[in-house]
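Chemist: Below: sequence and its predicted model.
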Amino acid sequence: MANNLTDSAIDRQNILNNSDFIENIQKFLGVTGMLYDGEYRFTTAQIADFYEVSTKTVKRYVESAEPELSHNGYCVLKGQKLKEFKQLFGYLIYADIEADFEEDINVPFKKNESDKQKLSKLRSLAVFNFRTFLNIGMMLTESERAKSIRSTILDIVLDSINQKIGGQTKFINQRDEEYFVAILREPVYRKEFTSALSQYLEMGNAKYSIYTDAIYQAIFHENATEYKAILKLEDKESPRETMYSEVLKLIASFEIGIADAMKDKYEEIGRKLTPNELNHLIKEFTAHRFWIPQLEDARIKMASRDYGFREVVHSRLEKYIQSIPTSDFQKFLGENSKSLQERVDENIEIFKRLKDR
């Protein structure tokens, strides 16, 4: 997680998309607000007061980052919703109808009008939920309090991860239930590919590592050595032990697809393929439009998760980095996520049956 949240919308979103992080931060800060429509709400004046900046400063950030804030829960109340909100919290929002805020609320005030009279004329009101309360704090550079809270947020995020997985993110991919399914099937598909290399390719034993790398290059633009270096894997650690289930499934699809294509080519030409012929075959196979959405999805997941969870950047996939969706936090850090050893222990009988085959 980047230390400077003010610069990176992706890093901010990676925190805001995790409900556990938000809950822990809210408990620590002890900030509530006005409970409306199932969420605590804050007005612009309340945000400004908390972070010790002017309402104009808050408004400037809203204007510059409105899509991000709206995505996270910022909204402008009008009509019936505003009427309900005023009935519930009118006595708390007088600070939002001061003269220097007229443009925001679109009310032509007269100086001799009372707060209640001004409130009755209020036609719109910007409100923030707790996520956007934090969102603003992550962006504010003018506020010392916001700077302090950013540091606290990062500490709480790291502590939350440590409590869940002990800070060891190298194998966070294995906490996904689908990974367990993928590694049970992976050896079968892998054997089809290696058997095809053995039967249909005229080349020495180096072909197994060379063409495994060729598939890696086709899918995520790195060979095994480069991948291991980026993730700082030990020599004895297999890259596939750290790959996400979606990537493993795509590798398996490539392996059995290329194995079938090799067999067809072998039967067509009546001899084993040369390396150049296999290289051309893989290039054609990868270029099929069928693979485009699957390759893009795998690259986005790999680049985004490794950046957000493992704090590493695959330079050749950097353009694919996005914020980690809420569903991924649940998948890898939520209640149903488990270590691989826990899943093995739960399914030990399956492994015994596989061993006896």
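Modeler: Here it is on my side, so go on.

Chemist: going forward, measure contacts between C-alpha atoms and count neighbours the same way
Modeler: Noted.

Chemist: Please tell me how far the nearest residue to residue 178 once chain neighbours are set aside sits from residue 266.
Modeler: Nearest non-adjacent residue to residue 178, counting by Cα to Cα, 6 or more residues apart in numbering: residue 245, 5.9 Å away. As defined by Cα to Cα, to the nearest Å, residue 245 lies at a distance of 31 Å from residue 266.

Chemist: Presented hereafter is structure B, for comparison with structure A:
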Amino acid sequence: MTADQYADRRVQGLSLRDLPKISLHDHLDGGVRPATILELAAETGVPTPANEVRQLRRWFAEQADSGSLTEYLKTFDLVTAVMQTEEALTRIAREYVVDLARDGVIYGEVRWAPEQHLTGGLTLAQAVDAVQRGIEQGEDEADAAGDSIRVAQLLSAMRHNDRAREVAELAVAFRERGVVAFDIAGPEDGFPASQHRETFDYLAAEFFPVTVHAGEAAGPASIRSALVDGRALRLGHGVRIAEDLQIIEQEGDEVQVQFGDLARWVRDREIPLELSPSSNLQTGAIARWGDELADHPFDLLYQLGFSVTVNTDNRTMSGTTLTRELGLLVDAFDYDLDDLETFQFNAASAAFLPVEEREELVEMIAEGFER
């Protein structure tokens, strides 16, 4: 089912779209409206693989369903090409916030890599300023439409480049101007967090929060590096932590599991997993377990007590929304409202916000689910 088809999905009589949600792992360049891509491409002379919105959506879907993170990431070449001016960044950020609000998101963290938006002459700081303006415009527009939302920036450095320290310093400089955390993204396999240990040392000294893409295209060793070298407070995806679990016996719904030291640490310390079901399937992150969403170890991790959260990763590439991701999980694992509420509580508790503000989000979620 498409995102539009899931927009009207109900669980126990309540609309999934109307339920209050938290979005922790959603890329700005992965959520650009196809119509906006075509308009900006026409203005700047960027070639596109299609000239009509429906055709462009189909192209993204075909590319994203490759089963390879490397191939999946190639779709971003087109998108970033039209995101090289202040005007474009501001527009895209504004539309991004409005789209989240329409999906029932009350708090979101948008991650993006400023270093990928400089070919038009912008500085890193100018790019961040442009996105922040768009976020604030989007919040105002959503509020005027009756949808209250707050969105914060999460700055990513590309792990295969050499600008991590520069982006980290930028993030710290903007900590009072909309930036709440730092991330490393890009090709995970072969580029562990340990390669940026000095940058993570700096961030730790500044008491600045970190999440790291790990456990998507690489396994437990990458997760270990994210935690030990990166001091990650959350794991970007982290789905392959399930490789550190050994199923001893399974009978019906009862599963006996032996934990590896890494998996036990992540579970016992309640380190949040930023799981993205559709994306994890498309990039091959769950290939070890199967090729259907029902094969995703999401439910195993949830039943074992891991702090699982539900995310979209890249809404345009995956043709999805947070509402759709929740609906897919309901279909795959027969979850009810209590389960969906737990996922939102986990996300609210994991947000890179002061504890008082996280508690407010928890209250908003509880009230929304009660209604």
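Modeler: Perfect, I can see it now. Just so you know, these numbers come straight off a predicted model, no measurement behind them.

Chemist: Got a TM-score for the pair?
Modeler: The TM-score (TM-score structural alignment, normalised by the length of the first structure) is 0.25; 156 aligned residues with a Cα RMSD of 7.0 Å.

Chemist: Counting neighbours, what do you get for the residue nearest to residue 178 of the first structure?
Modeler: If you count neighbours by other Cα atoms under 10 Å, residue 245 of the first structure ends up with 22.

Chemist: Might one say that it is in contact with residue 184?
Modeler: No. Counting by Cα atoms under 8 Å, residue 245 of the first structure stays clear of residue 184, with 11.1 Å between them.

Chemist: mind listing what's buried in the helix or strand where residue 199 of the first structure lies?
Modeler: Element membership for residue 199 of the first structure, per DSSP states H and E: helix 177-200. Buried residues in helix 177-200 of the first structure, counting neighbours by 16 or more other Cα atoms under 10 Å, are found at 177, 179-180, 182-183, 189-190, 192-194, 196-200.

Chemist: Okay, the residue nearest to residue 63 of the second structure when sequence neighbours are not counted and residue 365 of the second structure: tell me how far apart.
Modeler: Spatial nearest neighbour of residue 63 of the second structure, chain neighbours left out: residue 72 (6.2 Å); criterion: Cα to Cα, 6+ apart. Per Cα to Cα, residue 72 of the second structure is found 33 Å from residue 365 of the second structure.

Chemist: With residue 69 of the second structure instead?
Modeler: 33 Å.

Chemist: and what of residue 199 of the second structure?
Modeler: According to Cα to Cα, residue 199 of the second structure stands 35 Å off from residue 365 of the second structure.

Chemist: In a strand, residue 41 of the first structure, correct?
Modeler: Yes. Counting by DSSP: H, G, I helix; E, B strand; the rest coil, residue 41 of the first structure is part of a strand.

Chemist: so it touches residue 130, yeah?
Modeler: Yes. Counting by Cα under 8 Å, residue 41 of the first structure touches residue 130, with 6.7 Å between them.

Chemist: rewinding a little: which of the buried residues of helix 177-200 of the first structure sits closest to residue 57 of the first structure?
Modeler: The closest of the buried residues of helix 177-200 of the first structure to residue 57 of the first structure turns out to be residue 177 (Cα to Cα; 45.4 Å).

Chemist: residue ranges for the helices of the stretch 151-300 of the second structure, please.
Modeler: For the stretch 151-300 of the second structure, helices defined by DSSP state H, counting those that start in this stretch occupy the ranges 164-173, 197-205, 220-228, 261-268, 277-282, 298-303.

Chemist: how about these in JSON lines, adding distance to residue 59 of the second structure?
Modeler: Converted to JSON lines, the helices of the stretch 151-300 of the second structure look like this (distance: least, Cα to Cα, whole Å):
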{"stretch": "helix 164-173", "distance to residue 59 of the second structure": "32"}
{"stretch": "helix 197-205", "distance to residue 59 of the second structure": "37"}
{"stretch": "helix 220-228", "distance to residue 59 of the second structure": "31"}
{"stretch": "helix 261-268", "distance to residue 59 of the second structure": "37"}
{"stretch": "helix 277-282", "distance to residue 59 of the second structure": "14"}
{"stretch": "helix 298-303", "distance to residue 59 of the second structure": "28"}
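
Chemist: ranking the ones you listed by burial, who's on top?
Modeler: Stretch with highest mean neighbour count among these: helix 277-282 (a mean of 25; mean count of other Cα atoms under 10 Å).

Chemist: So which elements touch that one?
Modeler: helix 315-318, helix 322-333 (3 or more Cα pairs under 8 Å, 6 or more residues apart in numbering; DSSP states H and E).

Chemist: Out of the ones you listed, flag the one nearest residue 14 of the second structure.
Modeler: In terms of Cα to Cα, the element of these nearest to residue 14 of the second structure is helix 322-333, at 12.0 Å.

Chemist: Contacts for the following helix or strand past the closest one next, please.
Modeler: Using DSSP H and E, the next helix or strand after helix 322-333 of the second structure towards the C-terminus is helix 337-350. Under the contact criterion Cα atoms under 8 Å, 6 or more residues apart in numbering, helix 337-350 of the second structure has outside partners 11-12, 20-24, 234, 272, 307-310, 326, 358-359, 361-362, 365-366, 369.

Chemist: Next step: the residues you listed restricted to strands.
Modeler: Among those, the ones falling in strands (DSSP state E) are 11, 21, 22, 23, 24, 234, 308, 309, 310.

Chemist: The first one: how many residues sit nearby?
Modeler: This means residue 11 of the second structure. With other Cα under 10 Å as criterion, residue 11 of the second structure counts 13.

Chemist: do the last one as well
Modeler: Applying the criterion other Cα under 10 Å, we find 27 residues in the vicinity of residue 310 of the second structure.

Chemist: How about it: what's its closest non-neighbour residue?
Modeler: For residue 310 of the second structure, the spatially nearest residue (Cα to Cα, 6+ apart) is residue 275, at 5.4 Å.

Chemist: ok, now the fifth one?
Modeler: Distance criterion Cα to Cα, 6+ apart; nearest residue to residue 24 of the second structure, sequence neighbours excluded, is residue 109 at 5.1 Å.

Chemist: Over to the third one?
Modeler: Using Cα to Cα, 6+ apart and skipping the chain neighbours, the partner closest in space to residue 22 of the second structure is residue 107 (5.2 Å).

Chemist: Can you classify that neighbour by secondary structure?
Modeler: Residue 107 of the second structure - assigned by three-state DSSP - is strand.

Chemist: how about it, what does it touch?
Modeler: Residue 107 of the second structure neighbours (Cα under 8 Å, 6+ apart): 21, 22, 23, 149, 150, 151, 361.

Chemist: My read is that the third one contacts residue 101, right?
Modeler: The reference is to residue 23 of the second structure. No. Using Cα under 8 Å, residue 23 of the second structure is not in contact with residue 101, being 10.6 Å away.

Chemist: Which one of the two is surrounded by more residues?
Modeler: Taking other Cα under 10 Å, residue 23 of the second structure and residue 101 do not tie; residue 101 has more neighbours (29 against 25).
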